[in-house]
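> next input, structure requested:
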Amino acid sequence: MIDLKTLRDDPDSVRESQRIRGEDPALVDQALDADARRRTAIADADRLRSEQKSLGKLVGKAQGDEKQELLAKGKELAEKVKAAVAEQKQADEDSEKALRAISNLVQGAPAGGEDDFIVLETVGTPRDIPDAKDHLELGESLGLIDMERGAKVSGSRFYFLTGNGALLQLGLLNLAARKAVEHGFQLMIPPVLVRPEIMGGTGFLGAHADEIYHLPDDDLYLVGTSEVPLAGYHSDEILDLSEGPKRYAGWSSCFRREAGSYGKDTRGIIRVHQFDKVEGFVYCRPEEADAEHQKLLGWEREMLVAIDVPYRVIDIAGGDLGSSAARKFDCEAWVPTQNTYRELTSTSNCTTYQARRLSIRYRDENGKPQTAATLNGTLATTRWIVAILENHQQPDGSVVLPDELAASVGVKVLEPKK
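Model (predicted):
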């Protein structure tokens, strides 16, 4: 949720942010109108309560007919107070709903949609791989991936990771966890079912709510990233940030319905309903957020160096940020058989947007509570297996693993099954 003071003091900046995102600037005026109605309702209720209090003092001093008249007036005034309080409550709800409809304020992101990103840097040169096999063909021949039985058991876009495939994923995620701990993150294995107020507080129940699995009997949501439970971890708390940011790394299974992606990336494990991920999450003071964002990006790049794949860093356009992010950088790895780069990591600066919705604060140097900032960034996911297999394949169909992964899997070369 954006800062109400910013909405009141500088509505033009909020309108411009909405335009950069390709969203409706009229939501700004609707929120301003709702805020004005709320303030009027508060003033009316306060005035009537003051009248009621003054009348109560007069009743205590009056006698006879005068007292009866005042009591009758008091009864009438009590009904007005009751109605005014109800109006104030409704105005509060309407104002918050209108404010929550506005996405976070964009900070430096280019305008446009999914294809309007800016390439900031390209690292590494793609290898020339004649007759390259895609990750699924490699995964099946090496005994790593079983899509057919995944579909038999659970339906389309599900899979089994088998043998060295399972070890490869565990090695990859263990590598991410180890590096995160080395950089001062506290490792967490969070719940993957969360309450509506936590899912909504992180901003995931807006335009993309149809991506999320919901269990109506329990009114719980399956998370699509451990960003969600990690954001909820300190909800309704005042944090001690006197010694610097709090950094967590969440290892969890993630679930996405992939609504609207019919026919896209149906082959293999690029776009699936269930995957595992290690996600970095940071709480900090707002003035530290930009620096923490660059640190998260740096840690993601360190992981990409460890798996030794060509990649590029892109600055995501406003229309592709999602409601919570003010700025987002993706790292995309080269996928030889697609002759393009595909997203492996994403890191977002959510400024105070999520923390304001979840009531996460810290005390400033004067001891006054202030809204914290939150950031998140991918440190490894199942999808990385795609880039690892395709970029490290050999002419004989084997795959040579990067050294840091080979140590976890137990073999340097993955050989085709006989």
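
> for the rest of this, base every contact and every neighbour count on C-alpha atoms.
Noted.

> residues contacting the residue lying closest to Val278 once chain neighbours are set aside?
Ranked by CA to CA, 6 or more residues apart in numbering and with sequence neighbours excluded, the top spatial neighbour of Val278 is Trp251, at 4.4 Å. With contact set as CA atoms under 8 Å, 6 or more residues apart in numbering, Trp251 has these partners: Leu173, Ala177, Leu187, Met188, Ile189, Pro190, Ser226, Asp276, Lys277, Val278, Glu279.

> to compare against the first, here's another:
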Amino acid sequence: MLDPKLLREDPERVRAALARRGAAELVDRFLELDKRRRQLLPELEGLRATKRRASREIGERQRRGEDASAAIAEMRTTAQRERALEQELQAVEAERERVLAAMPNLPFDDVPDEPRVLRSWGEAGRRGRDHVELAGRWLDLEAAARTSGSRFVYLKGPLVMLELALVRWALELLEGEQHVPVIPPVLVRERALFGTGFWPDTEQQVYRLAEDDLFLVGTAEVPLASLHADAILAEQDLPLRYGGFSPCFRREAGAAGRDTRGIFRVHQFDKVEMFCFVRPQDSASEHERLVAIQERIYQALEIPYRVVDIAVDDLGAPAAKKIDLEAWLPGEGRFREITSCSNTTDFQARRLEVRYRPSDGGPPRYVHTLNGTAVAVGRTIIAILENHQRDDGTVEVPEILHPYGAPTEIRPL
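Sure, this is the predicted structure:
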């Protein structure tokens, strides 16, 4: 959520930034509603003061045995006007909050208009079998379709051991980078979705348990962001860094006909997610640090990738800047997104009321939050299978995963 004070004091800057995201008209609508709200508040206070004076006058007249009918009539008129203004104020405030909630974050000035490749690693360009052929029956899509419908999967045998090894290795790596491992709840209330900026924006992607008013998360970012909701943290305790492992659930609405083969785009998958709470002045360097960890992970797995500065049109609503790693997939003969890393500045912190108290004793300030994929398990398995395939159709599993229980090789069943 944007700072209302910034909208009032520097509307031109906000308007120009949001114009890049196609949302400039929201600024004028917010300012119109905010102005009306600030007009109504003192008018209401004046009416309430008038009512209090009239009430005292009525009481005094009645105690003296005097006629108070004129004062009573005046108070009734005032009360009617007060109720009308209260109703208008309620409507104005609700619409003002709706408009404010609809505004995406302000993109950084260096966010490109078109995606920009910053660098690459490894040898891309190889072609080969895709992950469905390489995994064989260890990847059982047919049984999952009978059980749950399309875009679900049974992982079996060596793929299970590969997943568990990936997760354990990634969590230990993150722990070495001062990220506390967390297994968060995957059912959350609406506020958690709103707080991260997924609501209102991506409701069509979220599974809902209507009877319990709970929602299945599409990423551990959602519960991790709420870990310190309504808290005032101490500056000396920042940064707070977490590595969350969770199943994730996405309806993939609007994805009909896209990525229907295999497990690149499914309704349920597991993921290790990084999440950080930092001081505002540290968020840019923290973003670079998270991307560096992502690169370290995929270099260790020997997966060719490129680092992409995401275009402004493709930023999620909370993000001020987003960097993706795209892995080369020989089975498709192209780069595909395998991780994402976003600096959301104070956008989420304002919605969730996460602040810190500066060491100099100044008033509490909002933290900045950042999130980044460490390992999206399904897509990482795809990248391992396709990039480490041998000519005979077997797969050599990266050596770094062997101590964590991964098989040394995978043969199609």
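
> got a TM-score for the pair?
Both chains were compared after superposition, and using TM-score structural alignment, normalised by the length of structure 2 their TM-score is 0.94; 409 aligned residues with a CA RMSD of 1.8 Å.

> helices of the stretch 151-300 of structure 2, residue ranges please.
Taking DSSP state H, counting those that start in this stretch as the criterion, the stretch 151-300 of structure 2 carries its helices at 158-176, 190-196, 221-225, 283-300.

> so which of those helices gets nearest Arg355 of structure 2?
Each of the helices of the stretch 151-300 of structure 2 was scored for nearness to Arg355 of structure 2 using CA to CA, and the closest is helix 221-225 (12.3 Å).

> which part of structure 1 lines up with the closest one?
Per the alignment by TM-score structural alignment, helix 221-225 of structure 2 matches residues 227-231 in structure 1.

> how big's the offset between the matching stretch and structure 2?
Comparing stretch 227-231 of structure 1 with its match in structure 2 after superposition yields a mean distance of 0.9 Å (mean CA distance after the TM-score superposition for structure 1).

> residues making contact with that stretch?
Where contact means CA under 8 Å, 6+ apart, the residues beyond stretch 227-231 of structure 1 that reach it are 190-192, 194, 198-199, 202, 223, 248, 250, 279-281, 354-355, 374, 376.

> what's the most buried one of the helices of the stretch 151-300 of structure 2?
With neighbours defined by mean count of other CA atoms under 10 Å, none of the helices of the stretch 151-300 of structure 2 is more surrounded on average than helix 221-225, at a mean of 26.

> Pro364 of structure 2 maps to what in structure 1?
In structure 1, the residue paired with Pro364 of structure 2 is Pro369, using TM-score structural alignment.

> quick check, that match in contact with Ser359.
No. If you go by CA atoms under 8 Å, Pro369 of structure 1 and Ser359 don't touch, sitting 10.5 Å apart.

> with adjacent residues omitted, what lies nearest to Val413 of structure 1?
In this structure, Val413 of structure 1 finds its nearest non-sequential neighbour in Val400, 4.5 Å apart by CA to CA, 6+ apart.

> wait, that neighbour touches His392, no?
Yes. Taking contact to mean CA under 8 Å, the distance of 5.6 Å between Val400 of structure 1 and His392 places them in contact.

> hang on, the earlier thing: the match of Pro364 of structure 2: neighbour count?
Pro369 of structure 1: 14 surrounding residues under other CA atoms under 10 Å.

> then Asp360 of structure 2?
Using other CA under 10 Å, Asp360 of structure 2 is surrounded by 7 other residues.

> next one: Arg63 of structure 2
Using other CA under 10 Å, the number of residues around Arg63 of structure 2 comes to 9.

> so what's the residue nearest in space to the middle of structure 2 up against?
In structure 2, the residue lying closest to the centroid (CA atoms, centre = their mean) is Thr196, at 4.5 Å. Contacts for Thr196 of structure 2 were tallied using CA under 8 Å, 6+ apart; they are Glu221, Val222, Ala225, Pro318, Gln348, Arg351, Leu352.

> to which residue of structure 1 is it aligned?
For Thr196 of structure 2, the aligned residue in structure 1 is Thr202 (criterion: TM-score structural alignment).

> which residues touch the spatially most distant residue from the centre of structure 1?
For structure 1, the largest distance from the centre (CA atoms, centre = their mean) belongs to Gly64, which lies 66.4 Å off. Gly64 of structure 1 sits next to no residue when contact means CA under 8 Å, 6+ apart.

> what's the distance between it and Ala109 of structure 1?
73 Å (CA to CA, to the nearest Å).

> and if you look at Asp116 of structure 1?
Applying CA to CA, the value for Asp116 of structure 1 to Ala109 of structure 1 is 10 Å.
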